[in-house]
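Enquirer: Give me a 3D structure for the following:
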Amino acid sequence: MRKSIKSTLSAALLPAIFLSFIVSCSEDSKELVPDTAPDIQQEEVSRLATAPDITEAPASGEVREEIANLRFPESKKKSTNAKATAAGVTDYVDFNDQMALTIIPDNAQNTFTFWPFYIHKVGNAWIHVKENNGAGYNPAFTSNYNHYHLSYQNFNPCITGSGEFGKPSGNSCLNINPILEPRKLDTHHGSQWIKIYAYDYSSSQRTFDLLGIKVTNGPIQLWFKKKGGGWWKWSSLGTGTWNLSAYSTEITQVLIGGTSSSSFGFDNVKVKVPYN
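Expert: Here you go, the predicted structure:
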């Protein structure tokens, strides 16, 4: 699928109201001063998830990712959300990490997020959020769009005079630094599958806890694998913030999919990575 960004956007990715808004944006372009508000993740009112269902494995055996060519990015700034204890580090994979955005081609300025996708350091491990397009899974749990979207969290972008994504301000479309703008993940299609797992310098599969998730466009289905155990799933988690901490601990991977053909989205994946 090799289409230009403009044709792809006009075809499916942006609703009509957004297209009309882009047209109305001025061709004038100014430099945007980034927001200076501190990057502090607020604890939102969350819903306690009911117990997940044990289910048949979507994969044949224990599938591990190949990490030989993956990056080990360090954050450009210390996370104000992280909480370290003797047991490990708890933090949010919120798609806002500057170094994680830096290593994505074009910093995902046009929201298209290609390989290596999003890699966020938590404690002494790296959380990789990628499309699940690898071997070893039932085909119903894989997709091959080769990208997902890191949408802008606080605005719908417009097109600057130079043809790049910018931030609307009145009748102008302002230039932005894409690594400084908060993001959220949206899929290309409801049939896309997203995989979340943890790795480090010596291991392609670290054990971690999935404590919560914010579903921004749902519902989603969420599957996870227990360390040394079987697979469990929530068939439908609706829009909102979910507390999953009673169930999805000591896991090795997460698979997230849609419940229909409509794109789905999520943010603020709360994880705990033990020291080991």
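Enquirer: Could you use CA atoms for every contact and neighbour count after this?
Expert: Noted.
Enquirer: residues contacting the most centrally placed residue in the chain?
Expert: The centroid of the chain falls nearest to residue 185 when counting by C-alpha atoms, centre = their mean (4.1 Å). Going by C-alpha atoms under 8 Å, 6 or more residues apart in numbering, residue 185 touches 95, 148, 149, 150, 151, 265, 266, 267.
Enquirer: The structure of the following sequence is requested for comparison with the preceding one:
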Amino acid sequence: MNTTVRTLLRGAVAASMALGAMLSASPARAALSCFVGFDDFDALNGMWADARATFTYETGYADGYLVPCEEAEGSCWTYRQYCEGMQQGTNYINVEDGSGYGHYHLSFTNPGFTGCGFVDPGDGQGPGTAKLIGGACGIPNWPAEPRKLQSHVADQWIKVWNGTNERFPQPFRMSTITVGDMPIQLWYRRISDGQWFVYESLAANTIHTLFMDYSSHVFFKAASEDAVGPYTIWNFEVNAPS
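Expert: Below you'll find the predicted structure:
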């Protein structure tokens, strides 16, 4: 997240309870849920260049075509997944860079991408990571490939919110999150009163069950201030009010 939000979060902890305390009751599980695994075909196909080189750039429309955000004629998004079955207005989950780096990574998990370098399909959206196909490195169907989220650096905040207009975020809560090989800290902003709460350290290589109130935003980054390199999130599940 950006500097302003980071200061707000730290101030909220100092003003309320000791850092690391889980400051929420355990609400009942909502009936409407969505699994976000970072490999939704429509979400990836709706990003500039399909995140073909793993970079997630803000995307928008201009003249009916997907373009980088700076060329867009209206609003922009990064990874925005439509959640079938969630009620209208609460069925788009957004996963964005919250630190101003301009991107994070949706890395390929298939080992066939290792060692193949890059390939350019000549569609004007630049090169992407090549894949071993039939014994040779070739052009994969990038939006159809399994992914995992990896930060740009350890202290990068990733922001999650629900809806189509961040000025009016829709209530949701994250019920589970699968953390990769580096512990993370996770914050959420309760939508009823704007108060921030924190899980100080969610262990690596673990599927965590979370208990949080309905929120406007969730942020996470590496748990340790001394951590080096990217952290990994494999997936998470969210609930929305029924």
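Enquirer: Do you know the score for how well these two fit?
Expert: The TM-score (TM-score structural alignment, normalised by the length of the second structure) is 0.68; 183 aligned residues with a C-alpha RMSD of 2.5 Å.
Enquirer: ok, for residue 93 of the first structure, nearest residue in space, not its chain neighbours?
Expert: Nearest residue to residue 93 of the first structure, sequence neighbours excluded (C-alpha to C-alpha, 6 or more residues apart in numbering): residue 269, at 5.0 Å.
Enquirer: dump the residue contacts of the corresponding residue of the first structure for residue 47 of the second structure.
Expert: Structural alignment (TM-score structural alignment) places residue 47 of the second structure against residue 104 in the first structure. When contacts are counted by C-alpha under 8 Å, 6+ apart, residue 104 of the first structure touches 113, 114, 115, 116, 117, 118.
Enquirer: Tell me the residue in the second structure aligned with the first one.
Expert: Just to be clear, that refers to residue 113 of the first structure. Match for residue 113 of the first structure (TM-score structural alignment): residue 56.
Enquirer: Neighbours of that match, how many?
Expert: Neighbour count for residue 56 of the second structure, taken as other C-alpha atoms under 10 Å: 26.
Enquirer: Check the one 3 residues further on too.
Expert: Look at residue 59 of the second structure: counted by other C-alpha under 10 Å, it has 21 neighbours.
Enquirer: again, but for residue 7 of the first structure
Expert: For residue 7 of the first structure, using other C-alpha under 10 Å, the count is 10.
Enquirer: so where is the helix or strand where it lies in the second structure?
Expert: For residue 7 of the first structure, the element it lies in under DSSP states H and E is helix 5-8. Under TM-score structural alignment, helix 5-8 of the first structure corresponds to no residues of the second structure.
Enquirer: So what's the gap between that helix and the chain middle?
Expert: Here helix 5-8 of the first structure is found 22 Å from its chain centre; the criterion is C-alpha atoms, centre = their mean, to the nearest Å.
Enquirer: And for stretch 159-178 of the first structure?
Expert: Mean-position distance between stretch 159-178 of the first structure and its chain equals 23 Å (C-alpha atoms, centre = their mean).
Enquirer: Ok, stretch 38-50 of the second structure next?
Expert: Using C-alpha atoms, centre = their mean, the offset of stretch 38-50 of the second structure from its chain centre is 13 Å.
Enquirer: Also stretch 221-231 of the second structure?
Expert: 16 Å.
Enquirer: Could you confirm residue 4 of the second structure falls within a strand?
Expert: No. Counting by DSSP: H, G, I helix; E, B strand; the rest coil, one finds residue 4 of the second structure to be helix, located in no strand.
Enquirer: Can you find the partner of residue 201 of the second structure in the first structure?
Expert: Match for residue 201 of the second structure (TM-score structural alignment): residue 236.
Enquirer: right, I mislabeled it, should have said residue 189 of the second structure
Expert: So, by TM-score structural alignment, residue 189 of the second structure is matched to residue 225.
Enquirer: From residue 265 of the first structure, how far off is that match?
Expert: Separation of residue 225 of the first structure from residue 265 of the first structure (C-alpha to C-alpha, to the nearest Å) stands at 21 Å.
Enquirer: likewise residue 172 of the first structure?
Expert: Taking C-alpha to C-alpha, one finds residue 172 of the first structure at 28 Å from residue 265 of the first structure.
Enquirer: Also residue 107 of the first structure?
Expert: Using C-alpha to C-alpha, we find residue 107 of the first structure at a distance of 19 Å from residue 265 of the first structure.
Enquirer: out of these two, which sits in the more crowded spot?
Expert: residue 265 (24 against 20).
Enquirer: Hmm, residue 186 and the more buried one touching each other?
Expert: Yes. Counting by C-alpha atoms under 8 Å, residue 186 is a contact partner of residue 265 of the first structure at 4.2 Å.
Enquirer: who touches both of the two?
Expert: Common neighbours of residue 265 of the first structure and residue 186 (C-alpha under 8 Å, 6+ apart) are residue 217.
Enquirer: what ranges do the helices span in the second structure?
Expert: 3-15, 41-45 (DSSP state H).
Enquirer: What lines up with residue 179 of the second structure in the first structure?
Expert: Taking TM-score structural alignment, the alignment pairs residue 179 of the second structure with residue 215 from the first structure.
Enquirer: Counting neighbours, what do you get for its match?
Expert: 22.
Enquirer: which residues touch it?
Expert: 237, 238, 239, 240, 241, 242, 265, 266, 267.
Enquirer: Relative to residue 219 of the first structure, which of those is nearest.
Expert: Nearest to residue 219 of the first structure, judged by C-alpha to C-alpha, of the contacts of residue 215 of the first structure is residue 238 at 4.0 Å.
Enquirer: Not counting its neighbours along the chain, what's nearest the closest one?
Expert: residue 219 (4.0 Å).
Enquirer: Now do the contacts for the one you found.
Expert: 236, 237, 238, 239, 258, 259, 264.
Enquirer: same thing but 7 Å
Expert: 236, 237, 238, 239, 258, 259 (C-alpha atoms under 7 Å, 6 or more residues apart in numbering).
Enquirer: Would you mind measuring from it to residue 152 of the first structure?
Expert: 20 Å.
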